[in-house]
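Student: Coordinates for the following, if possible.
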Amino acid sequence: MINEQIKDKEVRLIGPDGEQLGIVSSREALKRAEEAELDLVKIAPKAKPPVCKIIDYGKYRYELARKEKEAKKKQKTVEVKEIRLSPNIEANDLNTKMNSARKFLAKGNKVKVTLRFRGREMAHMNSSKHILDDIAKELEEVAVVEKAPKVEGRSVSMVLAEKK
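Tutor: This is a model prediction of the structure:
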């Protein structure tokens, strides 16, 4: 809320230089803002009494937008990369998959390792879980198991995250 939109009887006023001017009526605060050729902006509406500051409103909005943009820039989104395996995978193929998992983890992503079963392979699900255990053991110096191996329909999957 700015200038005439402020309907409170009394406000705690902060001057353009940041000094406390005390509790004044909103009319008095608005008059002081007009004398300084600036705007009266309500900073903390929930406070008792509300806190208002004498500032240039356009510049204030610009600063807020810039801070928001800066915060957005520093955010890091974590992607979940998936690696699919079959129960009859060969050792070299498994090593290749583990190397790609290492690369994903190094970039800060999480890795979902999925062991997919087709047809008659479903009957031997328990005997194939060792593959996921081997991957977890092999990558334990760079990753931690975030979600343990779990059966989900025709597949068993686990999630690995980068070790901090």
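Student: alpha carbons only for contacts and neighbour counts from here, please
Tutor: Fine.
Student: And the strands in the chain?
Tutor: Using DSSP state E, the strands of the chain run over 10-14, 20-25, 39-44, 51-55, 80-85, 110-116, 143-152, 155-162.
Student: List the buried residues for the third one?
Tutor: When burial is assessed from 16 or more other C-alpha atoms under 10 Å, strand 39-44 yields the following buried residues: D39, L40, V41, K42.
Student: before we move on, what about the fifth one?
Tutor: If you call a residue buried by 16+ other C-alpha under 10 Å, then strand 80-85 has these buried ones: V80, K81, E82, L85.
Student: here's the other one to compare against:
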Amino acid sequence: MRVIDDAGEMLGVMNTKDAQQLADEKNMDLVKVSPNAKPPVCKILDYGKFRYEEIQRLKEAKKNQKAVVIKEIRMSVRVEEHDINVKIKNCIKFLEQGNRVKVAIRFRGREMAYTEQGKDVLLNFAERVADLAVVEKSPKLEGRNMVMYLAPKKDK
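Tutor: Now for the predicted structure:
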């Protein structure tokens, strides 16, 4: 295996027993850093300190992540103009907050015969918020619901 000491200097290729003995002399641990390499790369270091720094690095990365929130807006096939305007206003508010929006139409009873009208309502909705949103998933029928996903545009 290829061995690197605690200062970061390459000690060369040696067998496992010699590398472990070298680590024991320095009162440190022999840790496989890259086990898939040919030959595997090991580093002589303090494993407790290594684990602590790794955990700190993961915490910092987690702090910088942003949770993806999906807000849902429900409509029906027979939605009126004023209702659509209210839903669009709410959708714009969600998009400005940086959230994704799931726009759904529920088909009840005999409304299943009007799935094309439902698709038209969703596409019209998407056109009206096109300046703030991009259609992430186009309208698709899932059981008795037709669903479309909108995401906020990146260029602001």
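Student: Provide the TM-score value for the superposition.
Tutor: With the length set by TM-score structural alignment, normalised by the length of structure 2, the two chains reach a TM-score of 0.83; 154 aligned residues with a C-alpha RMSD of 2.2 Å.
Student: Adding distance to R102 of structure 1, write the strands of structure 1 out as a markdown table.
Tutor: Formatted as a markdown table, the strands of structure 1 follow (distance: least, C-alpha to C-alpha, whole Å):
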| stretch | distance to R102 of structure 1 |
| --- | --- |
| strand 10-14 | 54 |
| strand 20-25 | 56 |
| strand 39-44 | 48 |
| strand 51-55 | 52 |
| strand 80-85 | 11 |
| strand 110-116 | 9 |
| strand 143-152 | 8 |
| strand 155-162 | 9 |
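Student: what's the closest of those strands to A136 of structure 1?
Tutor: Each of the strands of structure 1 has some distance to A136 of structure 1 by C-alpha to C-alpha; the shortest is strand 143-152, at 6.9 Å.
Student: so how far does that closest one sit from its counterpart in structure 2?
Tutor: Taken over the aligned residues, the distance from strand 143-152 of structure 1 to structure 2 averages 2.0 Å (mean C-alpha distance after the TM-score superposition for structure 1).
Student: contacting residues around that strand?
Tutor: Applying C-alpha atoms under 8 Å, 6 or more residues apart in numbering, the contact partners of strand 143-152 of structure 1 are L105, L132, A136, V156, S157, M158, V159, L160, A161, E162, K163.
Student: In the residues you listed, find the pair that's most separated.
Tutor: By the measure C-alpha to C-alpha, V156 and K163 form the most distant pair in the contacts of strand 143-152 of structure 1, at 22.4 Å.
Student: More neighbours: which of these two?
Tutor: When V156 of structure 1 and K163 are compared for neighbours, V156 comes out ahead with 21 against 14, by other C-alpha atoms under 10 Å.
Student: what lines up against the more buried one once you look at structure 2?
Tutor: Counting by TM-score structural alignment, V156 of structure 1 corresponds to M146 in structure 2.
Student: do you know how far its match is from I4 of structure 2?
Tutor: For M146 of structure 2, the distance to I4 of structure 2 (C-alpha to C-alpha, to the nearest Å) stands at 58 Å.
Student: what does L22 of structure 2 give?
Tutor: Noted for L22 of structure 2: a distance of 11 Å to I4 of structure 2, by C-alpha to C-alpha.
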